[in-house]
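**Q** A predicted structure for the sequence below; I have some questions about it.
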Amino acid sequence: MTVVTTPLTRRELETLRHIAAGRTYLQTARAMGVSPHTVDAYLRRIRAKLGHTSTAELTRLAVSLGL
């Protein structure tokens, strides 16, 4: 069993999972019980932590992490 570690919080991983599944900010916000602004903030933090700038890059990352 391979264990993947990442500097992302649980909520950031959850956000990444939703976005990688093709959900919009609004759909993600509703599913997580937060505002679209909060989803945007999570994604900005994810991008800053990981250096990925596009949604496509984040989606590839999510797939590689098994999300």
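**A** Looks like it came in fine. Nothing here was measured: the structure is a model prediction, and the numbers come from that model. Numbering: from 1, shown residues only.

**Q** C-alpha from now on. contacts and neighbour counts both.
**A** Fine.

**Q** show me what stretch 16-30 is in contact with.
**A** 15, 35-36, 38-40, 43, 55, 58-60, 62-63, 67 (C-alpha atoms under 8 Å, 6 or more residues apart in numbering).

**Q** ok, second structure coming up, stack it against the first:
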Amino acid sequence: MDSETIACGDSLSDRERQVLGLLAEGYTYQSIARRMQISPHTVDTYLRRIRGKTGVRSRAHLLRLAIALDDSTRLLGAEWTTRRVETDLVGSSR
């Protein structure tokens, strides 16, 4: 993975990083969609945007990008999703 592709990864939105992180953790499109409470089509849209921004074409390269980005910054994976849901639940009970 070249440094230019990794640099392009810095332009990803929080949601795109979250999808990429969950994909790297082994979640399927369907399970990512359930976890993020979005449709599988939206997951696919996020991944297409990631591919467009980075030039990455295959799922294997997406995983390599996720690992490279995770080494330099923390991706927003399942841990972030859980904290967000817990925060939303606490916030809604007030």
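**A** Yep, that arrived. Note that the coordinates shown come from a computational prediction; the quantities given were computed from them, not determined experimentally.

**Q** how close are the two chains, by TM-score?
**A** TM-score of the superposed chains, computed with TM-score structural alignment, normalised by the length of structure 1, equals 0.88; 64 aligned residues with a C-alpha RMSD of 1.4 Å.

**Q** quick one: buried ones out of the contacts of stretch 16-30 of structure 1?
**A** 15, 36, 38-39, 43, 58-59, 62 (16 or more other C-alpha atoms under 10 Å).

**Q** among those, which ones are in helices?
**A** Taking DSSP state H as the definition of helices, those contribute 15, 36, 38-39, 43, 58-59, 62.

**Q** need the helices for structure 1, in chain order.
**A** 10-20, 25-32, 36-50, 55-64.

**Q** those: which one's closest to V4 of structure 1?
**A** helix 55-64 (9.4 Å; C-alpha to C-alpha).

**Q** for the closest one, give me the average deviation versus structure 2.
**A** In the superposition with structure 2, the average deviation recorded for helix 55-64 of structure 1 is 0.7 Å (mean C-alpha distance after the TM-score superposition for structure 1).

**Q** quick one: that helix to chain centroid distance?
**A** 9 Å (C-alpha atoms, centre = their mean, to the nearest Å).

**Q** repeat that for stretch 40-49 of structure 1.
**A** Worked out by C-alpha atoms, centre = their mean, stretch 40-49 of structure 1 lies 8 Å from the chain centre.

**Q** residue range for that stretch in structure 2?
**A** For stretch 40-49 of structure 1, the aligned range in structure 2 is residues 44-53, judged by TM-score structural alignment.

**Q** how about residues contacting the matching stretch?
**A** Contacts for stretch 44-53 of structure 2 (C-alpha under 8 Å, 6+ apart): 8-9, 11-12, 15-16, 19-20, 29, 56-57, 62.
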